[in-house]
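Trainee: coordinates only, sequence not included:
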């Protein structure tokens, strides 16, 4: 798997999962421009690897180095030296990263250990779902700096939690602990520590790896395409998605295996 090496990221393949660790513990893994550039390059390479449907991994897990922080946020020290145009370009570069993660035809799980604030929360929100360690803390504290979310938080947070809760968190800058994040639907599961967090995320990817690759890709793309549509429009997307899935070799194999009462061996086509 040719994904290259990165100054700010560590890559590890564990079973069917690619674990991507943001590695700036001295800065609480803050999203400096170099991190954004590395994440963008990696996301583009992953997308290119999957064009022929032959994926070397079946899911991506994003986490942060150490126990203290997933991603503490944007790099405010670096941002403070930018002019308005440079800061806008910085935000747009991160938009390309988050949209790239959403477009991947494999699941992306945020394994949040410690702080996920500002840009860190926004990175997690761009993943398909979030698992958190017991010490995780989430928030959009930009108003404390006279700013607003710039990496997609104002768009994605109201889709993950209720609009009212999203407005409260963004307008107050309040942080929430893991148990509250679970209660409001921001995270799917809370695990004891980072080791348990990664084990759970890997186990989920391993479970998904037993399913039809084309069906997983099709379902993810369809759900993303349905965002913001009316019920009638979304049902049309679902119908198109169902037809496309039905025509795949994976679907033929899955249906024949079910009728024959045997385990399916999906070709990924």
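Mentor: Great, that's in hand. Predicted model only: the values in this text are computed from it and were never measured.
Trainee: drop to CA atoms for contacts and neighbour counts, all remaining ones
Mentor: Noted.
Trainee: ok, the residue nearest in space to the middle of the chain to residue 61 distance?
Mentor: When Cα atoms, centre = their mean is applied to the chain, the residue found nearest the centroid is residue 127 (1.6 Å). According to Cα to Cα, to the nearest Å, residue 127 stands 9 Å off from residue 61.
Trainee: now do the shared contacts for these two.
Mentor: Shared contacts of residue 127 and residue 61, defined by Cα atoms under 8 Å, 6 or more residues apart in numbering, are found at 108-110.
Trainee: could those residues go into TSV alongside secondary structure?
Mentor: Shown next, in TSV, are those (DSSP: H, G, I helix; E, B strand; the rest coil):
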residue	secondary structure
108	strand
109	strand
110	strand
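Trainee: can I have the buried ones of these as a ChimeraX selection?
Mentor: Buried members of these, defined by 16 or more other Cα atoms under 10 Å, are picked up in ChimeraX with:
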select :108,109,110
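Trainee: wait, which of the shared contacts of residue 127 and residue 61 is closest to residue 228?
Mentor: Comparing these against residue 228 with Cα to Cα places residue 108 closest, at 21.3 Å.
Trainee: what's the spacing between the closest one and residue 240?
Mentor: Applying Cα to Cα to residue 108 and residue 240 gives a distance of 24 Å.
Trainee: what's the answer for residue 98, then?
Mentor: Taking Cα to Cα, one finds residue 98 at 25 Å from residue 240.
Trainee: which of the two has more neighbours?
Mentor: residue 98 (23 against 14; other Cα atoms under 10 Å).
Trainee: helix, strand, or coil at that one?
Mentor: helix.
Trainee: grab the nearest non-local neighbour of it.
Mentor: Computed as Cα to Cα, 6 or more residues apart in numbering, the closest residue to residue 98 that is not its neighbour in sequence is residue 126, at 5.4 Å.
Trainee: show me which residues of the strand or helix carrying residue 182 are buried.
Mentor: Assigned by DSSP states H and E, residue 182 falls within helix 178-183. Residues 178-179, 181-182 are the ones in helix 178-183 that count as buried (16+ other Cα under 10 Å).
Trainee: follow-up on the earlier one: my read: the residue nearest to residue 98 touches residue 96, true?
Mentor: No. Contact criterion Cα atoms under 8 Å: residue 126 and residue 96 do not qualify, at 10.8 Å.
Trainee: which one's more surrounded, those two?
Mentor: residue 126 (24 against 17).
Trainee: list the helices and strands the host helix or strand of residue 21 packs on?
Mentor: Assigned by DSSP H and E, residue 21 belongs to strand 17-22. Counting by 3 or more Cα pairs under 8 Å, 6 or more residues apart in numbering; DSSP states H and E, the packing neighbours recorded for strand 17-22 are strand 9-14, strand 59-64, helix 194-208.
Trainee: second structure for comparison follows:
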């Protein structure tokens, strides 16, 4: 259901549960194992989350399973999904969602849990339509979407169940990059990921931590965290190498320490 692979410093988590990558507890557990593999592999510095299916990134939670299960079983899956999705923010590697098909409900929530979202133009939709089932986006959507695009527009989308085209999602800002087709998306996402993997991994990890932790703190506390993290970089081998390489007008050789 979720395959981990790697190449040239980039890890790939490929979702593959036909017909729509709809997820149940087993899928969530498989996704969690894939995340752990990527997180614990020292050769992997950037991770791309993508789909093996042509029409779907992920259609979200398996509604048929929701209907068949009692509420306590459904809630056990929701709690586990929270643990798995939340782990992405704690891992000092960049996760990129590569979207070229429908990303709906929990499927979009997977993408929202990633650090960045790159998409291809196409005839598919993105959104959080759980309200049409009498539910709410329960695996992070009510919290992550407002943090990306502001609470007013996010609230409007969630209470209406409206879905968006990739172009609309890009204009609103929860898709960071939009490419003309699936092939270009894959090529450019790989190009971006490989460049990050060759870059200042320690600085990237510190930037990610500063952003995620800082957003939940008062400004002065967040600025204190920023000072602590940049001080650590001044003392790091990468920090010294980056400054020296600039002075010597040569490419830096970052080692992640």
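Mentor: Arrived safely. These numbers come from a predicted model, not from an experiment.
Trainee: closest to residue 227 of structure 1 out of the shared contacts of residue 127 and residue 61 of structure 1?
Mentor: Checking those one by one against residue 227 of structure 1 (Cα to Cα), the nearest turns out to be residue 108, at 17.8 Å.
Trainee: corresponding residue for the closest one in structure 2?
Mentor: Correspondence of residue 108 of structure 1 to structure 2, assessed by TM-score structural alignment: residue 95.
Trainee: how many neighbours does the closest residue to its match other than its chain neighbours have?
Mentor: Closest residue in space to residue 95 of structure 2, ignoring its immediate chain neighbours: residue 47 at 4.7 Å, by Cα to Cα, 6+ apart. Neighbour count for residue 47 of structure 2, taken as other Cα under 10 Å: 28.
Trainee: against residue 161 of structure 2, how distant is residue 47 of structure 2?
Mentor: Distance from residue 47 of structure 2 to residue 161 of structure 2, by Cα to Cα: 30 Å.
Trainee: burial measure for residue 188 of structure 2, as a count.
Mentor: 14.
Trainee: next one: residue 156 of structure 1
Mentor: 15.
Trainee: which residues touch it?
Mentor: Counted by Cα under 8 Å, 6+ apart, residue 156 of structure 1 has contacts 122, 125-126.
Trainee: just confirm it is within a helix.
Mentor: Yes. Counting by three-state DSSP, residue 156 of structure 1 is found in a helix.
Trainee: that one pairs with which position in structure 2?
Mentor: Under TM-score structural alignment, residue 156 of structure 1 pairs with residue 144 in structure 2.
Trainee: with residue 39 of structure 1 instead?
Mentor: With TM-score structural alignment as the criterion, residue 39 of structure 1 lines up with residue 31 in structure 2.
Trainee: so that match lies in a strand, does it not?
Mentor: No. Under three-state DSSP, residue 31 of structure 2 falls outside any strand and is assigned helix.
Trainee: surely it touches residue 4?
Mentor: No. Using Cα under 8 Å, residue 31 of structure 2 is not in contact with residue 4, being 9.2 Å away.
Trainee: more neighbours, these two?
Mentor: Shown here are residue 31 of structure 2 and residue 4; by other Cα under 10 Å, residue 31 has more neighbours (25 against 20).
Trainee: can you tell me how far the more buried one is from residue 201 of structure 2?
Mentor: 24 Å.
Trainee: count of neighbours near the corresponding residue of structure 1 for residue 193 of structure 2?
Mentor: For residue 193 of structure 2, the aligned residue in structure 1 is residue 205 (criterion: TM-score structural alignment). By other Cα under 10 Å, the residues close to residue 205 of structure 1 number 24.
Trainee: pretty sure residue 205 of structure 1 contacts residue 14?
Mentor: No. Under the criterion of Cα under 8 Å, residue 205 of structure 1 makes no contact with residue 14, lying 9.9 Å away.
Trainee: picking that back up, deepest-packed of the helices and strands packed on strand 17-22 of structure 1, please.
Mentor: Compared across those, strand 59-64 shows the largest average neighbour count, a mean of 25 (mean count of other Cα atoms under 10 Å).
Trainee: now the strands for the stretch 51-200 of structure 1?
Mentor: Counting by DSSP state E, counting those that start in this stretch, the segments of the stretch 51-200 of structure 1 that form strands are 59-64, 69-71, 108-112, 115-117, 129-133, 137-139, 176-177, 189-191.
Trainee: with respect to residue 250 of structure 1, which of the ones you listed lies nearest?
Mentor: strand 59-64 (18.2 Å).
Trainee: how far off centre is the closest one?
Mentor: Distance of strand 59-64 of structure 1 from the chain centroid (Cα atoms, centre = their mean, to the nearest Å) equals 8 Å.
Trainee: trace that strand over to structure 2 and give me the residue numbers.
Mentor: So strand 59-64 of structure 1 sits over residues 46-51 in structure 2, by TM-score structural alignment.
Trainee: quick revisit: which one of the shared contacts of residue 127 and residue 61 of structure 1 is nearest to residue 257 of structure 1?
Mentor: residue 108 (28.2 Å).
Trainee: wait, what's in contact with that closest one?
Mentor: 59-62, 101-102, 127-129.
Trainee: and it, how far from residue 151 of structure 1?
Mentor: Counting by Cα to Cα - residue 108 of structure 1 and residue 151 of structure 1 are separated by 17 Å.
Trainee: likewise for residue 130 of structure 1?
Mentor: Relative to residue 151 of structure 1, residue 130 of structure 1 is positioned 17 Å away (Cα to Cα).
Trainee: more neighbours: which of these two?
Mentor: Higher neighbour count among residue 130 of structure 1 and residue 151: residue 151, with 28 against 24, using other Cα under 10 Å.
Trainee: right, and that one touches residue 119 too?
Mentor: Yes. Under the criterion of Cα under 8 Å, residue 151 of structure 1 makes contact with residue 119 at 6.0 Å.
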